[in-house]
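*Asks:* return atomic coordinates for the entry below.
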Amino acid sequence: MKIHDDLTYYIKKQALDAGALLAGFTKIRRVEPVIILGFSFTDTWFFKHPLSISKLLGKTSATSIHVQDVIAKTLKSQGYKAEYKTIWSLYGDFRPLAVSAGLGDWGRNGIIVNKEHGAGLLFAAIFTDAPLEITSPKARPTQDHQQHCIDCQQCISSCPAKAFENNKFHTFRCLPYAIKGCSECLKICKGRLS
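*Replies:* Have a look, this model is predicted:
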C-alpha cells in the first residue's frame, strides 16, 4: 500500500519539513530519477573564519544526512531503492542536476543562483527508482531570472581578479584570490528578483 497518492508531493514536503531549503526532481541519463536537495550556506570564506565555517559545515552536513535518511527510509518502505550522496560527495558536480530540477539557474560566476535564496547553496542527491514527477521546465520562472542575472553584472563589477572577461569566467584568474579568501561575487550576488 502506497503512503500517498502523490509520492512526489509527499517526498518534497517531507524534505522541506525535515530541514532542506529546496527540493526538486530530475533524471540522470534520462532514465534514473534523482531527488536534488538544496541547503543554505554562507558566503563567508573558509580560510577567513575556519572554526565558525567548520561548525556551520558540520551542521549543514548533519541536516543533509538527516533529510536524506528520512527520505531514504520512506522510499525503501515503499519498495524503492534509495542511495544518496551528501553535500560532501566526491561523486560529481550536482549543479547541473540542480538546474535541471528547477532549483536555480547558472549565475555568471558559475554558481547556481536561486531566485529566493541567492547563491549560498549546497546540494545533495538521492538516486532512486521511484516513479517521481520530474520538475517541469514550464513550471520554472527561469526566463526572468536568467535575464536578471545577465543584466545585473554585480558579480562582474565586484571581482578584484577581473575573472569575468569576454562573457567568460576565467577560473585561473579567480583561484589565487579565492585561496586568499575572496568571495566578493558570492557576497554581492543576491540572485533575487526585485
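
*Asks:* okay, CA-based contacts and neighbour counts for the rest of this
*Replies:* Fine.

*Asks:* can you list the buried residues in stretch 102-119?
*Replies:* Of the residues in stretch 102-119, those with enough neighbours to count as buried (16 or more other C-alpha atoms under 10 Å) are 102-109, 111-115, 117-119.

*Asks:* hmm, who's touching that stretch?
*Replies:* 22-25, 38, 40, 95, 98-99, 120-121, 135-137, 140, 142, 145-146, 149-150, 155-156, 164, 169, 185-186, 189-193 (C-alpha atoms under 8 Å, 6 or more residues apart in numbering).

*Asks:* against Leu90, how distant is Asp6?
*Replies:* With distances defined as C-alpha to C-alpha, to the nearest Å, the gap from Asp6 to Leu90 amounts to 32 Å.

*Asks:* more neighbours: those two, which one.
*Replies:* Neighbour count, other C-alpha atoms under 10 Å: between Asp6 and Leu90, Asp6 has more, with 12 against 8.

*Asks:* rewinding a little: which of the buried residues of stretch 102-119 lies closest to Arg173?
*Replies:* For these, the minimum distance to Arg173 (C-alpha to C-alpha) is 12.3 Å, reached by Asn109.

*Asks:* any idea how far that closest one is from Asp5?
*Replies:* 40 Å.

*Asks:* here is the second sequence; please produce its structure so I can put it next to the first one:
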Amino acid sequence: MDTTDLQRYITKKALNNGALLVGYTKIRRTEPVIIMGFEYSDKWFFNFPITLTKKLGEVYFISKNVQDMIAKELKREGYITNYKTILSIYGDFRPLVVSAGLGEWGRNGLVVNKKYGSGLLYAAIFTNAPFKTENTLILQTSEKHCTECEECIKSCPANAFENNTFHLYRCMPYALKGCAQCLKVCKGNNC
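*Replies:* Predicted coordinates:
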C-alpha cells in the first residue's frame, strides 16, 4: 500500500474506532507523528467524582486499542512505531497538536479545538512512515476560534494568568481539586 493510501486508511480506522480527531505532523521537523484526540470532559470531575478513574480507564482502553491497531498496520507495512498514550506523563503533546492542525493555542495555555474546545485527551504514534503533513496549514488559514475575550483569565481563582504569563505553580493546587474554571467559561468549549 502506498503511503497516501496508508495514511487515509489509518485516519479512517482511528476515527471509526473511537478517535475524535486525527492529524499528522513531524517532531524535530523530520520524524512523522500521528496525533489523535479522544473524548474528555471536565464534567467528569464533578458529575462522576467516584467513577472518574473508570471514565478515564474507558477512554484509555479505546485509545490504546486504536494505537495498537494502527501500530500493527504500520509494522505490517514495514515501519517502526513507538507511542505515548493519553495517560503519558512525559512530554507535552500541545505543540504537536497545534502543528498537526487539530487546535490552536488558547489564552489559558490549553489547546482549543473549534468543535471540541479543550475537551480532548491526546495520544501520539511516532513512526518512520513518510506521511504527508499538509494539514498543518489548516488553522493558519482558517478563522481563529479562541478569541481575545479573556474570560478564562478573568475567571481564574488562582490568578494563574498574570503579566501574559501562565504560572503553573499557582494553577496546580486548584486544578488538583478539580477547579477547571478556565474550561467552564471558555466560549470554545462544549461544557
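
*Asks:* how about the equivalent of Lys138 of structure 1 over in structure 2, what does it touch?
*Replies:* Aligned by TM-score structural alignment, Lys138 of structure 1 pairs with Leu137 of structure 2. With contacts defined as C-alpha under 8 Å, 6+ apart, Leu137 of structure 2 is in contact with Gly101.

*Asks:* secondary structure of Leu137 of structure 2: a strand, I assume?
*Replies:* No - going by DSSP: H, G, I helix; E, B strand; the rest coil, the assignment for Leu137 of structure 2 is helix, not a strand.

*Asks:* let me know the distance separating it from Leu183 of structure 2.
*Replies:* Spatial separation of Leu137 of structure 2 from Leu183 of structure 2 under the definition C-alpha to C-alpha is 26 Å.

*Asks:* still on that earlier bit, give me the buried subset of the contacts of stretch 102-119 of structure 1.
*Replies:* Of the members of the contacts of stretch 102-119 of structure 1, the ones counted as buried by neighbours, 16+ other C-alpha under 10 Å, are 22-25, 38, 40, 95, 98-99, 120-121, 135, 142, 145-146, 149, 155-156, 164, 169, 185-186, 189-191.

*Asks:* for stretch 97-111 of structure 2, the distance to its chain's centre please.
*Replies:* Between the mean C-alpha location of stretch 97-111 of structure 2 and the chain-wide mean there is a distance of 8 Å, by C-alpha atoms, centre = their mean, to the nearest Å.

*Asks:* wait, stretch 133-149 of structure 2
*Replies:* Worked out by C-alpha atoms, centre = their mean, stretch 133-149 of structure 2 lies 15 Å from the chain centre.

*Asks:* try stretch 47-57 of structure 1
*Replies:* For stretch 47-57 of structure 1 - counting by C-alpha atoms, centre = their mean - the centre lies 20 Å from the chain centre.

*Asks:* show me what counts as buried in it.
*Replies:* Across stretch 47-57 of structure 1, burial judged by 16+ other C-alpha under 10 Å covers 53, 57.

*Asks:* the helix or strand where Cys155 of structure 1 lies maps to which residues in structure 2?
*Replies:* When secondary structure is defined by DSSP states H and E, Cys155 of structure 1 falls within helix 154-158. Using TM-score structural alignment, helix 154-158 of structure 1 lines up with residues 151-155 of structure 2.

*Asks:* show me the contact partners of that stretch.
*Replies:* Looking at stretch 151-155 of structure 2 with C-alpha under 8 Å, 6+ apart, the contacting residues turn out to be 107-108, 159-161, 181-183, 185-186.

*Asks:* what's the mean distance for that stretch versus structure 1?
*Replies:* For stretch 151-155 of structure 2, the mean distance from the matching residues in structure 1 following superposition reads 1.5 Å, by mean C-alpha distance after the TM-score superposition for structure 1.

*Asks:* can you give me the helices for structure 1?
*Replies:* Per DSSP state H, structure 1 carries helices over the ranges 7-18, 50-77, 95-100, 142-152, 154-158, 171-179, 184-188.

*Asks:* from the rest of the structure, what touches the third one?
*Replies:* What that stands for is helix 95-100 of structure 1. Outside helix 95-100 of structure 1, the residues that touch it by C-alpha under 8 Å, 6+ apart are 24, 26, 28, 36-37, 104-106, 111-112, 123, 135, 137.
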